[in-house]
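**Student:** Sequence and predicted structure are below.
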Amino acid sequence: MNNQSFRFFSFEGKTRILHLSWMAFFITFLVWFNHAPLMAAIREEFGLSDSEVNTLLLLNVALTIPARILIGMLVDALGPRKVYSIVLVVSGVICLGFAFAETFEQLAISRFLLGFVGAGFVVGIRLISEWYPAREVGFAEGIYGGWGNFGAAFAGLSLPTLALFFGGEHGWRCAVGTTGVIAIAYAAVFYAMARDTPKGSTYFKPKKSGAMEVTSKGDFFLYMAVNLPLSIALALIVWKLGPSNLGMLSNTVTYGLYGVVFLMLAFQLLRIWQVNGHIFSKPVPEFDRYPFKQVALLNLTYMAAFGSELAVVSMLPLYFLDTFDISPVLAGMLGGSFALMNLIGRPGGGYVADRIGRKLTTLITLSGIAAGYLLMSQINSDWPLPLAVLLVLFCSVFVQAGCGAVYASVPLVKRRLTGQVAGMAGAYGNVGGVVFLLVLSLVSPSMFFVVLGCFAVGILALVSMFMDEPSPQTSEVMPDGSVRMIEVS
């Protein structure tokens, strides 16, 4: 591990890895959310109904749920350099497909496939944890997450203007296509310049692949239970698209997809048993154990923070447009302001977590999230627009800081499983996005914000009762069989 002091204005060693990583993440989020600020133009060109718009919003986060789990496993096994480069190339190609879509069905398929790009975030979490010591990892992960997540805000701030620059009814296509080209080009830069670990460091890999390792019988059953919401979220998407709701799928296709979701769940539960069944006959040595409840609580916290952000960022431009008498360009820019606070919120949350503790920081941020959303539920057309924007920014600071606090804790759970822990927490963020967007399609925007606030209150209670600070040390088994103790606080 590189133990030089934290230097942000540098492009050497661990700082180079940080800059390469947040830029990769920035580009993935620019691609992932390039549709949101341009949705008014897309809606007009294709004559989309409200149901079809909601369908695109749901599809945009659907694939990210299983993708983050898969990418978490791949990055632990193959290393971040290769995996991030693959994510960038694949997402760039799919993005070009969305830009050239001619029918709603093509829009829907390409938007669904673009959910894959949202899994790129997981890669950088493992990469940065390899380069930064525990006393700095929260701040570094916060910079990575915050500056990278700003890609969503940058999309809102820049793409409407870029579409106007290209001009014509297809200006939005050129703007979207530009982001895809950028992703493909940057993949080559990242592959050429990034390295998985500092020179001489060991890249710890899971003992088995296909499922996360757990270290006690209780954790085995908790891990199985934690997998259920991932499948339920996918089933909810199928239900929402089915004949009883949006009517985008036939009965045959709907039931076929239900079967696929069930088979995916059954296969995952089988892999959990294959990887961890030995704990029922041979207990894991005490030095190699970790509390899986920490993973479960981080999942739920990230669902309250990033899951709500996904939903809010997706709906906020149209919400401002429909609530206030403003132009589509201004609505896109104001909608993007929610993600704008990533620049300071995530690094701030990580930095504070490094200094005052992970649990206390998580409690503070969840309290702010709850208060912010409950206040946002009171916004209406009679409010002064500047006051509404200030409230959105206030709420966003705590949302982003909560994300920073989560990923200040993720690398300290178990080093060799960092990618998988990050992937599962990230997947729960997308579960939140799906669930909250589904709620949005059923209730008014004001009630939607009430639901977000009440959910944060519930997670706040669970964290206060069950979350622990990380142990002062964790251990990993070296390739030669020796045990290495790693300081985490």
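**Tutor:** Noted; the coordinates are in hand. No experiment lies behind these values; they were computed from the predicted model shown. Residues are numbered from 1 along each chain as shown.
**Student:** From here on, just use CA atoms for contacts and neighbour counts.
**Tutor:** Fine.
**Student:** Name the residues that touch stretch 384-397?
**Tutor:** For stretch 384-397, contacts defined as Cα atoms under 8 Å, 6 or more residues apart in numbering pick out 324, 334, 337-339, 341-342, 344-345, 368-369, 371-373, 375-376, 379.
**Student:** show me where the stretch 51-200 of the chain has helices.
**Tutor:** In the stretch 51-200 of the chain, the helices defined using DSSP state H, counting those that start in this stretch lie at 64-78, 80-99, 104-113, 120-131, 134-166, 171-193.
**Student:** and those helices, which is most packed in?
**Tutor:** Mean neighbour count (mean count of other Cα atoms under 10 Å) peaks for helix 120-131 among these, with a mean of 28.
**Student:** putting a second one here so we can go through both:
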Amino acid sequence: MVQTSAPAAPSERRARLEVLTLSTLGFTLMFAVWLMFGVLGIPIRKEFGLSDVQLSWLSAVAILNGSIWRLVAGILADRYGGKVVFTTMLFLTAIPAYLVSQAGSYQALLLYAFLVGFAGNAFSVGIAWNSAWFPREQQGFALGVFGAGNVGASVTKFIGPAIIASVPAAGYLGGLVPGGWRFVPFLYAVLLVLMGLAMWLFTPRQDKKPGQGRPLVQMLEPLRYVRVWRFSLYYVVVFGAYVALSAWLPKYYVDVFGLPLYQAALLTALFIFPASLLRPLGGYFSDRFGARRVMYWTFGIILLASGILMMPNGHIVLYLPTKYETDGLREVMRYTMTVWPFTFLVFLIGIGMGIGKAAVYKHIPEYFPKDVGAIGGLVGMLGALGGFFLPPLFAYTQTLTGLPQTTFFILFLLTLVSAVWMHLTVLSLLQQAAPELRDRFEYQGER
């Protein structure tokens, strides 16, 4: 029988709401900063004369730095409180955001992109912070609401093209405020400072620190469990691939379908919205039906959609006697993926990722209630590292094969491996629980 917490006092509920609201807004902004090169990369490519591989590394290094510190950030949030860690991160990220707007070469831009990518580590801080404030039976929904800050990936998709077109290239105040694409990171630098001030002033003064006083070795001990690394692989599928596609899809639309940047950005947002805004729904489903069952739904949706998207345009050629065809050839089963079916299938992938991200993190407080910062940080780190490796992998495989559809073949293969591993684990657990039934009943889902 699940034990529920006693009703919280009004002051406690207000404090929880303040933490959830400010952390979600801060994470939305940090996520927008982290993935801004998905849209800015197009005018940057034009200005600096970059190849597709060079452009992919610009996004990749930002994703890398937004991944490697997640374990550390989660542990620090558990030990010193999410408020001080999150606020500090906002102020620190404002510095490289400003420097991006001043970059004069590809090498400088690559360095500043790496530094500004630090914004991505805010996720594990927010997960640990909200987990500390919310009771177990509300954590799935609360973490889902916080995680919906992933929608920040679409912020630049909406404002970027309009700002680039409307702000003069010379900027304002004699160039003190840069123009064109450079105005976007400059604006983000200002907003990061303002968000840091708001978070410090309007969240509870007395924070919760579940890891305070615990030895570091004890906090890292759960990392030895295989299930932690399995959860990390799931998160590569639902989050790492989400990050990679958020940065990659604008270029895909421009290069494959010949769309202008503003249309490519808007259609990419149709992927980002469900992949972000459905995260609270995924948290609710995980609370209601169980995280494992939701992961089955997630993998099924992604496998179906990516399995179709990975098929290249073309047709089958049959060799026939000249009696039937003058040239001895007949083309059959023509297949061409147009922009609207493509967008619909990518939208389905976004749905799967949206509900799946919450389901992965629902596992963590269930198995490791005292180590959400460390475990959540590791899972987030490894998942986000998938977002680092995937854009260059997309670029190299496309260059090697000449087929842009290899992007979705990689996603299909990654999802298939994760789904098979999860299902084999489920079967093993069921056989251990009831070995006498192993040959009598097929698995019918979680009870």
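**Tutor:** Cool, the structure landed. Being a predicted model, the structure only gives us computed values, none of them experimental.
**Student:** Quick one: the helices of the stretch 51-200 of the first structure as CSV, columns for distance to Phe436 of the first structure too.
**Tutor:** Shown next, in CSV, are the helices of the stretch 51-200 of the first structure (distance: least, Cα to Cα, whole Å):
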stretch, distance to Phe436 of the first structure
helix 64-78, 14
helix 80-99, 24
helix 104-113, 17
helix 120-131, 21
helix 134-166, 18
helix 171-193, 26
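**Student:** now for those, which one comes closest to Phe220 of the first structure?
**Tutor:** With Cα to Cα, the closest approach to Phe220 of the first structure among the helices of the stretch 51-200 of the first structure belongs to helix 64-78: 17.2 Å.
**Student:** what span of the second structure lines up against the closest one?
**Tutor:** Taking TM-score structural alignment as the measure, the second structure aligns residues 66-80 with helix 64-78 of the first structure.
**Student:** The residue minimising distance to the centre of the first structure: helix or strand, and which one exactly?
**Tutor:** Centroid check for the first structure by Cα atoms, centre = their mean gives Gly426 as the closest residue, at 4.5 Å. Element membership for Gly426 of the first structure, per DSSP states H and E: helix 418-442.
**Student:** how big is the offset of that helix relative to the second structure?
**Tutor:** By mean Cα distance after the TM-score superposition for the first structure, the fitted helix 418-442 of the first structure averages 1.4 Å away from its aligned residues in the second structure.
**Student:** Also stretch 154-164 of the first structure?
**Tutor:** In this overlay with the second structure, the average offset of stretch 154-164 of the first structure from its partner residues is 1.6 Å by mean Cα distance after the TM-score superposition for the first structure.
**Student:** Identify all contacting residues around that stretch.
**Tutor:** With Cα under 8 Å, 6+ apart as the criterion, stretch 154-164 of the first structure contacts 30, 33-34, 36-38, 170-176, 329, 332-337, 340.
**Student:** For the stretch 301-450 of the first structure, just list every one of the helices.
**Tutor:** Counting by DSSP H, counting those that start in this stretch, the stretch 301-450 of the first structure has helices at residues 308-323, 328-340, 342-356, 358-376, 385-409, 418-442, 445-466.
**Student:** buried ones in the third one?
**Tutor:** Looking back up the chat, that one is helix 342-356 of the first structure. Of the residues in helix 342-356 of the first structure, 342-354 count as buried by neighbour count, 16 or more other Cα atoms under 10 Å.
**Student:** counting contacts, what elements does that helix pack onto?
**Tutor:** Judged by 3 or more Cα pairs under 8 Å, 6 or more residues apart in numbering; DSSP states H and E, the packing partners of helix 342-356 of the first structure are helix 134-166, helix 358-376, helix 385-409.
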